[in-house]
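J.: whatever this is, show me its structure:
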Amino acid sequence: MPAEEKLPHYSDDLSKPFRLDTSTTYVDGGSGDRYWRDYLQLQCFPIDRFAPDWPAKPDAFSGGLAAYAVALQELAATVLELVAEGLGLDKSFFLGELIGGGTLMNVNWYPPCPDPSLTMGLVPHCDRPLLTVLSQGDVSGLQAKHRGRWIDVHPVPNAFVINLGHLMEIVTNGLLHSVEHRAVTNSSAARLSVVSIIMPEMDSRIEPLPALVSEEKPPKFRPFLFREFNEAYTAAAANREDVLRLFMIHPSDTIGSQN
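T.: Model prediction:
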């Protein structure tokens, strides 16, 4: 799209249902650091709620987005049913208000960076909800933290990456861990990724599942509303340990290591 047609959508107001922006909101300590990323952020599901906010141009945008959003929601529900069954729960356990808050999509564009040693594409962070669904294209750039070191998550053709988020770690009482990840830059190729974040209702009550709590395994996290968590996540600049510690019953405990 021509720059003059994109400019009216440019905004750093997180409350807007459709916007263009650059860098990232989550910067430690307000340092002013900028990151090598342009992105389109929009609410994409439920379609009847958010489609009126989508732009009319280009012509194929709304139809393609609607079809993708529906298929994406079905995929996420299937994955959550499998996770629930694996935990010994009813397969529909996660399919209520924990994914009923709408789906937020970030379409990330990482242009070639003249000097990748100077900046990153996206800061290390964990996603907020139970899970996110990532289409990372065919250019490497995603890294995940594994036992204290960063490893490349290479693209697999025709496959999605599923990231477990903070809420999955909390509701499973630490049985499953949120995945810390980041995006790095390169000097030779542009990278496009599409991240779909399956959000809970803001007033959803979040706490460890009673079925996963016992005398031997007491709850590690206190109950809270997702609204409170959302505010804390932004204030902590999405730092994994800082976010989880705010909701731990014993904040001095060690945060679960990532497998």
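
J.: CA atoms for contacts and neighbours, from now on please.
T.: Fine.

J.: just the strands in the chain please.
T.: With DSSP state E applied, the chain shows strands at 18-22, 38-45, 103-110, 122-125, 131-135, 142-146, 149-152, 161-164, 181-183, 191-198, 205-206, 224-225, listed in chain order.

J.: and those strands as CSV, adding distance to residue 68 and mean neighbour count?
T.: Converted to CSV, these look like this (distance: least, CA to CA, whole Å; neighbours: other CA atoms under 10 Å):
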stretch, distance to residue 68, mean neighbour count
strand 18-22, 17, 20
strand 38-45, 9, 22
strand 103-110, 11, 21
strand 122-125, 24, 22
strand 131-135, 12, 21
strand 142-146, 22, 18
strand 149-152, 27, 12
strand 161-164, 16, 18
strand 181-183, 23, 20
strand 191-198, 10, 22
strand 205-206, 28, 16
strand 224-225, 30, 14
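
J.: just put these in a markdown table and tack on distance to residue 82.
T.: Formatted as a markdown table, the strands of the chain follow (distance: least, CA to CA, whole Å):
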| stretch | distance to residue 82 |
| --- | --- |
| strand 18-22 | 32 |
| strand 38-45 | 22 |
| strand 103-110 | 20 |
| strand 122-125 | 25 |
| strand 131-135 | 13 |
| strand 142-146 | 23 |
| strand 149-152 | 26 |
| strand 161-164 | 13 |
| strand 181-183 | 23 |
| strand 191-198 | 16 |
| strand 205-206 | 20 |
| strand 224-225 | 25 |
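
J.: wait, which of those is closest to residue 234?
T.: Among these, the nearest to residue 234 by CA to CA is strand 122-125 (11.1 Å).

J.: now the other sequence, so there's something to compare against:
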Amino acid sequence: MDLKDQNFGAWPCHFRFNKYNFAQVSAGSNGLQIHTDAVFLTLLQEDECVGGLEILVPGSDSFVEVDPLPGLLLVNVGDIAQAWSNGLLHNVKHRVRCKDAIPRFSIALFLLAPKDDKVEAPTALVNSDRPRMYQTFFYNDYRKMRFSTGLYAGEILSQLLM
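T.: The predicted structure follows:
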């Protein structure tokens, strides 16, 4: 398959409005655990008045806060994009921290997985210099593995390496 023939418009999406009801007792704690998104791509509109989204600096244990700038739309690569791109794209570990005892809102659009639910790198992304990295798998099976194991930070991908 040539990449220009890939029809991302046929992939299902999920739209979600999130509200975090932070209380004074939760200040400084995680509002959402460390995780990667079990999707292809996430478009996120953060609450520009509250903040709290933090991303893990690759190769470290340090998180950096994402400044919630007005009008900023974040694009987050998920686990499915990492597998589909044969490792050319990388998922992002992140969390949400409660900064203050005020409600926090975000709006997210998730691009899920191919319509047939089978996830595999297109042949255009696989060659002798870059052999196939991940086994072919089904999106629903991947999500079930995440939930059944409680591994939400991309660890399941390592179990699918060739």
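
J.: out of the strands of the first structure, which comes closest to residue 215 of the first structure?
T.: That would be strand 205-206 among these, by CA to CA, at 20.1 Å.

J.: where in the second structure does the closest one fall?
T.: Counting by TM-score structural alignment, strand 205-206 of the first structure lines up with residues 118-119 of the second structure.

J.: any idea how far the matching stretch is from the chain center?
T.: Counting by CA atoms, centre = their mean, to the nearest Å, stretch 118-119 of the second structure is centred 16 Å from the centre of its parent chain.

J.: post-alignment, it versus the first structure, mean distance?
T.: In the superposition against the first structure, stretch 118-119 of the second structure averages 0.8 Å from its aligned positions (mean CA distance after the TM-score superposition for the first structure).

J.: all helices for the first structure, in order.
T.: 3-6, 47-50, 61-86, 166-171, 226-235, 240-245 (DSSP state H).

J.: pick the most deeply packed of those.
T.: Comparing these by mean neighbour count (mean count of other CA atoms under 10 Å), helix 166-171 ranks first with a mean of 24.

J.: who are the packing partners of it?
T.: Packing contacts for helix 166-171 of the first structure, counted by 3 or more CA pairs under 8 Å, 6 or more residues apart in numbering; DSSP states H and E, involve strand 205-206.

J.: what's the strand it packs on in contact with?
T.: Contact partners of strand 205-206 of the first structure, identified using CA atoms under 8 Å, 6 or more residues apart in numbering, comprise 167, 170, 171, 223, 224, 225, 226.

J.: can you tell me what part of the first structure stretch 75-94 of the second structure aligns to?
T.: Using TM-score structural alignment, the residues of the first structure aligned to stretch 75-94 of the second structure are 162-181.

J.: what sits up against the matching stretch?
T.: Stretch 162-181 of the first structure has contacts (CA under 8 Å, 6+ apart) with 124-134, 142-145, 206-209, 212-213, 219-221, 240, 244, 256-259.

J.: returning to that earlier point: out of the contacts of strand 205-206 of the first structure, who's nearest residue 5 of the first structure?
T.: Relative to residue 5 of the first structure, and with distances defined as CA to CA, the nearest of these is residue 226, at 35.4 Å.

J.: just to check, that closest one is in contact with residue 204?
T.: Yes: if you go by CA atoms under 8 Å, residue 226 of the first structure and residue 204 touch, sitting 5.6 Å apart.

J.: measure the match of stretch 75-94 of the second structure end to end?
T.: One end of stretch 162-181 of the first structure sits 12 Å from the other (CA to CA, to the nearest Å).

J.: give me the most central residue, the second structure.
T.: Nearest to the geometric centre of the second structure sits residue 37, at 2.4 Å (CA atoms, centre = their mean).

J.: contact partners for that residue?
T.: 77, 78, 79, 91, 92, 153.

J.: okay, now the fourth one: neighbour count?
T.: What that stands for is residue 91 of the second structure. Using other CA atoms under 10 Å, residue 91 of the second structure has 23 neighbouring residues.

J.: so how many other residues sit close to the nearest residue to residue 48 of the second structure once chain neighbours are set aside?
T.: Here the nearest residue to residue 48 of the second structure in space, its sequence neighbours aside, is residue 68; by CA to CA, 6 or more residues apart in numbering that works out to 4.5 Å. Other residues lying near residue 68 of the second structure total 18 when counted by other CA under 10 Å.

J.: what's the separation between residue 68 of the second structure and residue 97 of the second structure?
T.: If you measure residue 68 of the second structure against residue 97 of the second structure using CA to CA, the figure is 13 Å.
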